[in-house]
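S.K.: Fold the stuff below for me.
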Amino acid sequence: MATSSTCICGVCDSQHVTNDAQHWCPECEEGLCPNCLIFHKSSKLSRGHGIISIENYKQLPQYIKSIRQHCPDHDRKYQHYCPCHEVPCCPFCITTSHSECKGLQVLEEVVKTSELSSQYEDIQQSLRDIENNIEQIKIDRERNLKSIQEERSEFQNEIKQVRRQINAHLDKLEKQAIENLESTEDRIKHQIAQLLSNLSNSGKEVEDLKNIATSMTNNASDLQRFLGKKQIESDIT
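M.R.: Modelled structure (predicted):
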């Protein structure tokens, strides 16, 4: 079982022996020590599994780590993909919850034929576009703030010039006008400040998604990248 700081070898653990894992098998969903890795690569059933280092495994986002190769309801390996629900299915799923679904596909073929590299580039480009849009909006709003301040200053100067030319009644109008200007400025500044704050938060979320997409591209299994892509696309939307 992997933890935030260490991961033990699953094969050794099944034999009541504790050894630190240095590798991770996404398909078997367990860590492997150096000795068990040798047998893992030698076995006909597991020699084709895509092994990654524990360090790379730890760099994966938690929701990518949580993507499993086996159905949690039936404890069977996923073999098919349901395009209607966009989820993988085990043999029992096909006969139960997906018995009426049309067009079920072989999961291995779906993963192989999916153009993951181009799709991830599309995701990265979408994130870059969002990031650029956020930056442009911030620049525009900051320019608006400066313009508002300059306009307020101009209005005040004009009011003061008129005040020197007319009677005391204009003093009262000047005071009222300045109060209205300041009230409007405070309201707009508050709105823009709130927007800038929201944009900063969105920028951070975009940066996190970029890092997640990069980490998946470099470290995740094909299935994890395929399903993880769905989550990122949902977050982008």
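S.K.: Please count neighbours and contacts with C-alpha atoms only from this point.
M.R.: Will do.
S.K.: Name the helix or strand for the most centrally placed residue in the chain, please.
M.R.: The residue lying closest to the centre of the chain (Cα atoms, centre = their mean) is Leu209, at 3.3 Å. In the assignment (DSSP states H and E), Leu209 maps to helix 168-219.
S.K.: helices or strands up against the very next helix or strand once past that helix?
M.R.: Tracing the chain C-terminally past helix 168-219 and defining elements by DSSP H and E, one meets helix 222-236 next. Secondary-structure packing of helix 222-236 (3 or more Cα pairs under 8 Å, 6 or more residues apart in numbering; DSSP states H and E): helix 62-65, helix 107-113, helix 116-163, helix 168-219.
S.K.: Please generate a structure for the following sequence too, so the two can be compared:
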Amino acid sequence: MASRGSSIYKGSDLIHDYSCSKCEENDLNTEAQHFCPQCEHYLCDKCVGIHGDYFKKHVVHGRGDFRKWVGYSMDKCDQHDKELEVHCDDHLELCCSVCVALNHRLCSSISHLPDLARGFLKTEEFKQLPAAVDKMRRWLDKLKNDIMKDQASLNDSYKNILVEILALRKTINKVLDRMERKTVQQLDSMMKDLEKSIKDDLETCAHMNDQLKTMTEQLQQITGNNKETNSYIGF
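M.R.: The predicted structure follows:
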């Protein structure tokens, strides 16, 4: 399985955060854009297509599901794979040392995370976090159900409109024939656009739901001396 490291140049080769496992077997150096948990392989855009042909039932996570990749750590910077150390109060961002050096040198207020996290586990905000997440997930479930109902209604409307168009077709002349064909084409185009929008909304709801569940589980599993700091970072 590919090893993880910072994106730096070594000689003439670029070392990626995640390199494609299959490309490495052929002595190629390609940045991975996908991860298959069943195979435990990191895959580039080219290799993920080949992988999908052989393993159609495997669920592959893209960069948008980075938290599901092996090696993801809550207390590490997503951009630089360094430990999160401070909070930029100007930009409201968690930062590692590289973030500060590159993007926050001129910021007026930088806070040390252990200082911010001190006593955090006893705050009402943290105690109420599971309930707030549950409420958000219930809202997402309701939104998903409403969208699915809208989709069913849209399908019914589409079928009804199509029936009316076909019935009208029997009573009109050649000029109206051309109008009918144009109307059906416009309706089909509208249907495809709406279906795509609905599909995107459903996927977004499911993705956000999974992320909230994963983050909550990670918060509940935090142990060790840095439990308070890591809990604040997760929050």
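S.K.: coming back round to it: so what does the helix holding Leu209 of structure 1 touch, helix or strand wise?
M.R.: So helix 168-219 of structure 1, by 3+ Cα pairs under 8 Å, 6+ apart, packs with helix 54-59, helix 116-163, helix 222-236.
S.K.: now that helix against helix 116-163, angle please.
M.R.: 170 degrees (axes from the mean of the first three to the mean of the last three Cα atoms, to 10 degrees).
S.K.: which non-adjacent residue is nearest Arg152 of structure 1?
M.R.: What sits nearest to Arg152 of structure 1 in space, not counting adjacent residues and going by Cα to Cα, 6 or more residues apart in numbering, is Leu181, at 6.8 Å.
S.K.: give me the number of residues near the counterpart of that neighbour in structure 2?
M.R.: In structure 2, Leu181 of structure 1 lines up with Thr183, judged by TM-score structural alignment. For Thr183 of structure 2, the tally of surrounding residues (other Cα atoms under 10 Å) stands at 14.
S.K.: that older thread, out of the helices and strands packed on helix 168-219 of structure 1, which gets nearest to Cys25 of structure 1?
M.R.: Among these, helix 54-59 comes nearest to Cys25 of structure 1, with 9.3 Å by Cα to Cα.
S.K.: Which positions in that closest one come out as buried?
M.R.: Neighbour-count burial for helix 54-59 of structure 1 flags 54, 57-58 (criterion: 16 or more other Cα atoms under 10 Å).
S.K.: now the helices and strands packed on helix 222-236 of structure 1 as CSV including distance to Phe92 of structure 1?
M.R.: CSV is the format used below for these (distance: least, Cα to Cα, whole Å):
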stretch, distance to Phe92 of structure 1
helix 62-65, 24
helix 107-113, 15
helix 116-163, 28
helix 168-219, 29
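S.K.: mind putting the helices and strands packed on helix 168-219 of structure 1 in CSV, distance to His190 of structure 1 included?
M.R.: Formatted as CSV, the entries for those read as follows, by distance: least, Cα to Cα, whole Å:
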stretch, distance to His190 of structure 1
helix 54-59, 39
helix 116-163, 10
helix 222-236, 27
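S.K.: and of those helices, who's closest to Pro72 of structure 1?
M.R.: helix 222-236 (15.7 Å).
S.K.: and for the closest one, what are the contacting residues?
M.R.: Residues external to helix 222-236 of structure 1 that are found in contact with it (Cα atoms under 8 Å, 6 or more residues apart in numbering): 63-65, 67, 111-112, 114, 116, 120, 123, 126-127, 209, 213, 216-217.
S.K.: What subset of these is buried?
M.R.: 64-65, 67, 111, 116, 120, 123, 126-127, 209, 213, 216-217.
S.K.: Can you tell me which of those is closest to Gln191 of structure 1?
M.R.: Nearest member of those to Gln191 of structure 1, counting by Cα to Cα, is Leu127, at 25.4 Å.
S.K.: which one is the equivalent of Ile137 of structure 1 over in structure 2 nearest to, not counting chain neighbours?
M.R.: In structure 2, the residue matched to Ile137 of structure 1 (TM-score structural alignment) is Ile147. Spatially, and ignoring its direct neighbours in sequence, Ile147 of structure 2 is nearest to Ile198 (6.9 Å; Cα to Cα, 6+ apart).
S.K.: which residue lines up with the one you found in structure 1?
M.R.: In structure 1, Ile198 of structure 2 lands on Leu196 (TM-score structural alignment).
S.K.: number of nearby residues for its match?
M.R.: Neighbour tally, Leu196 of structure 1, other Cα under 10 Å: 19.
S.K.: ok, now Lys170 of structure 2?
M.R.: By other Cα under 10 Å, neighbour count at Lys170 of structure 2 equals 9.
S.K.: so how far is Asp177 of structure 2 from it?
M.R.: 9 Å (Cα to Cα, to the nearest Å).
S.K.: What of Asn145 of structure 2?
M.R.: 39 Å.
S.K.: what's the answer for Tyr54 of structure 2, then?
M.R.: Distance from Tyr54 of structure 2 to Asp177 of structure 2, by Cα to Cα: 47 Å.
S.K.: Those two: which is more packed in?
M.R.: Asp177 (15 against 9).
S.K.: Excluding chain neighbours, what is closest to that one?
M.R.: Arg169 (6.6 Å).
S.K.: Show the contacting residues for that neighbour.
M.R.: Listed by Cα under 8 Å, 6+ apart, the contact set of Arg169 of structure 2 reads 176-177, 180.
S.K.: try Leu116 of structure 1
M.R.: Per Cα under 8 Å, 6+ apart, neighbours of Leu116 of structure 1: 225-226.
S.K.: let's see it at 7 Å
M.R.: Phe226 (Cα atoms under 7 Å, 6 or more residues apart in numbering).
S.K.: what residue of structure 2 matches up with it?
M.R.: In structure 2, Leu116 of structure 1 lands on Phe126 (TM-score structural alignment).
S.K.: For Leu116 of structure 2, see how far away its match is.
M.R.: Taking Cα to Cα, one finds Phe126 of structure 2 at 13 Å from Leu116 of structure 2.
S.K.: what do those two both touch?
M.R.: Between them, Phe126 of structure 2 and Leu116 share no contacting residue, judged by Cα under 7 Å, 6+ apart.
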